[in-house]
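Colleague: 3D model of this:
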Amino acid sequence: MNSFHTYFKNEFNSIYELADGSFANRGMNLSLYLEMAKRLNSHLTMHHTIEERHIFPVLAKKMPQFSTETEDAHIDSHKGIHKGSKEPSTYSPTEMRACLDGFREVLFRHLDEEVNDLRSENMKKYWTLEELESIPM
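Modeller: Prediction:
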């Protein structure tokens, strides 16, 4: 999980850094830059869909932070991330950064919290090895 989350953070930071138009200095045109942003959104959507449909329901049985019933749980973070990533409809460097700023905090906090919640020391508090092996990951 950590490798996926590290990728998401690195990709987000690259998109943010290049939002000022400096993507042209790296041989990218606007179309390629926007494709990079769309790809991150697509990867986050796919990652969160898999988590919400297949992994979180199993984890939620013993770990409330993965439940749909718990306030400020990981699913709420997913909603905040995706709300922020859908806002831009035209390109402006200032608006792009404002859009990214709108969900950066919730994205990075969520990525860190999820990795922390799924570390082996924490999982041992909730699950036996046999139970963990049955989780679809």
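Colleague: from now on I want contacts and neighbour counts done on CA atoms only, so please keep to that.
Modeller: Noted.
Colleague: need the contact list for the spatially closest residue to Leu59 that is not a sequence neighbour.
Modeller: Leaving aside its sequence neighbours, Leu59 sits nearest to Phe66 (Cα to Cα, 6 or more residues apart in numbering; 6.2 Å). Contact analysis of Phe66 by Cα atoms under 8 Å, 6 or more residues apart in numbering lists Phe56, Pro57, Leu59, Ala60, Ala73, His74, Ile75.
Colleague: strands - which of the residues you listed land there?
Modeller: Judged by DSSP state E, the subset of these located in strands is empty.
Colleague: filter those down to the buried ones.
Modeller: Among the contacts of Phe66, those scoring as buried are Phe56, Pro57, Leu59, Ala73, His74, Ile75 (criterion: 16 or more other Cα atoms under 10 Å).
Colleague: can you list the contacts of Phe66 in CSV and add distance to Arg104?
Modeller: Shown next, in CSV, are the contacts of Phe66 (distance: Cα to Cα, whole Å):
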residue, distance to Arg104
Phe56, 22
Pro57, 26
Leu59, 25
Ala60, 25
Ala73, 17
His74, 15
Ile75, 16
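Colleague: want to put them side by side, so please do this one too:
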Amino acid sequence: MSRRFLHSSAGFLFIRPIRIRPRSIPVRRLLSLQSTSDPRRPLKDRQQESARRNKAVCCGAEQSLLSKYFQFTSNIHTMSSQPVPEAAAAAPEVSQSRASGAEASCAAASEKTAVAPSAPEPEPKLPPLSAAEYREYNRLADSMEYFHNHFKQTWNMMYTAAGNNRRPANMTLRQFIDTGLAFVRQLTMHHNIEEQLLYPQLAVRMDDFRNQDGKKGGSKPSRKQSELLLQHRLIHEGMDRFEDYLTECRRGQLDFEMATLKTKMDDWNDVLWLHLDAEVETLKAENMRKYWTLPEMRRLQI
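Modeller: Presented below is the predicted three-dimensional model:
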């Protein structure tokens, strides 16, 4: 680009050149210009030829697009008609085997979950008791232990004498037999008071004193009763045989023998001691406070 200057009386003037950008002409317009560039042809012929060429250009473009489309679809059909490679054919089997393995592992996990026992929930920790509260909650256990210690003392004396085949030195045979019969009467009265007075009160909330068929306490034998009531039944079965033998010896119907007495005591020795200890443990403060409040404990009678 060259700079041009004009000379005038005022001096030199700079004239800024004008930049001309070339214009692009569409193909259709060039064709029409070519067809109409010959001025010797008639105007109508030139217009028809221009329209014909424009139509040919459009048809050619459409044909190129259609040919590409048909070529693309034919390639797809060719690929679908070709046989599937072995690796591709084996893929569904592999996926199926993986799915079956996953199902097997899920089934095993579910079985383990079903078989595994659920862990028992820990019992809530209760606040410590004061000395006065402990005495009130443990009142029934103390009273029960007092009576049970008396029964244990009498039982130990008679069982030791039967095992040694010799009664205590300060006792006659009549006194020894009467001590055994008194033991039976006292224990029977003790159990009657428990089942008629104490157990029905405790059975309201404690299953240890309740029949499994819904009855509270009761003196009728039933294999569905709680463990403590069932122990009562077993104790009385052995105690009846023990009482019958002592009664017959007291009346002179049988000769008293220590070995026979020991056999009559062995039948219910274990269940008697188990019951005397288990009943006291059930009535202790640590267990009773789970079911009763302090005012309720004061209303329980023995």
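Colleague: ok, the buried ones among the contacts of Phe66 of structure 1 vs Ile50 of structure 1, which is closest?
Modeller: Checking these against Ile50 of structure 1 by Cα to Cα gives Phe56 as the nearest, at 8.7 Å.
Colleague: could you report the neighbour count for Glu286 of structure 2?
Modeller: Using other Cα atoms under 10 Å, the number of residues around Glu286 of structure 2 comes to 15.
Colleague: quick one: map it onto structure 1.
Modeller: Structural alignment (TM-score structural alignment) places Glu286 of structure 2 against Glu121 in structure 1.
Colleague: ok, that match to Leu132 of structure 1 distance?
Modeller: With distances taken as Cα to Cα, to the nearest Å, Glu121 of structure 1 is found 13 Å from Leu132 of structure 1.
Colleague: now do Leu59 of structure 1
Modeller: 9 Å.
Colleague: the longest helix along structure 1: which residues count as buried?
Modeller: Using DSSP state H, we find that the single longest helix of structure 1 is helix 93-117. Judged by neighbour count (16+ other Cα under 10 Å), helix 93-117 of structure 1 contains these buried residues: 95-100, 102-104, 106-108, 110-111, 114-115.
Colleague: cool, stretch 176-192 of structure 2 as well?
Modeller: Result for stretch 176-192 of structure 2 [16+ other Cα under 10 Å]: buried residues Phe176, Ile177, Thr179, Gly180, Leu181, Phe183, Val184, Leu187, Thr188, His191, Asn192.
Colleague: dump the residues you listed to TSV, plus secondary structure and distance to Ala141 of structure 2.
Modeller: Conversion of these to TSV gives the following (DSSP: H, G, I helix; E, B strand; the rest coil; distance: Cα to Cα, whole Å):
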residue	secondary structure	distance to Ala141 of structure 2
Phe176	helix	30
Ile177	helix	31
Thr179	helix	26
Gly180	helix	26
Leu181	helix	26
Phe183	helix	21
Val184	helix	22
Leu187	helix	17
Thr188	helix	19
His191	helix	15
Asn192	helix	18
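Colleague: tabulate those (a markdown table), appending distance to Tyr134 of structure 2.
Modeller: Converted to a markdown table, these look like this (distance: Cα to Cα, whole Å):
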| residue | distance to Tyr134 of structure 2 |
| --- | --- |
| Phe176 | 40 |
| Ile177 | 41 |
| Thr179 | 36 |
| Gly180 | 36 |
| Leu181 | 37 |
| Phe183 | 32 |
| Val184 | 33 |
| Leu187 | 28 |
| Thr188 | 30 |
| His191 | 26 |
| Asn192 | 28 |
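Colleague: from those, which is closest to Val94 of structure 2?
Modeller: For the buried residues of stretch 176-192 of structure 2, the nearest to Val94 of structure 2 is His191 (74.4 Å; Cα to Cα).
Colleague: can you find the partner of the closest one in structure 1?
Modeller: That one, His191 of structure 2, aligns with His48 by TM-score structural alignment.
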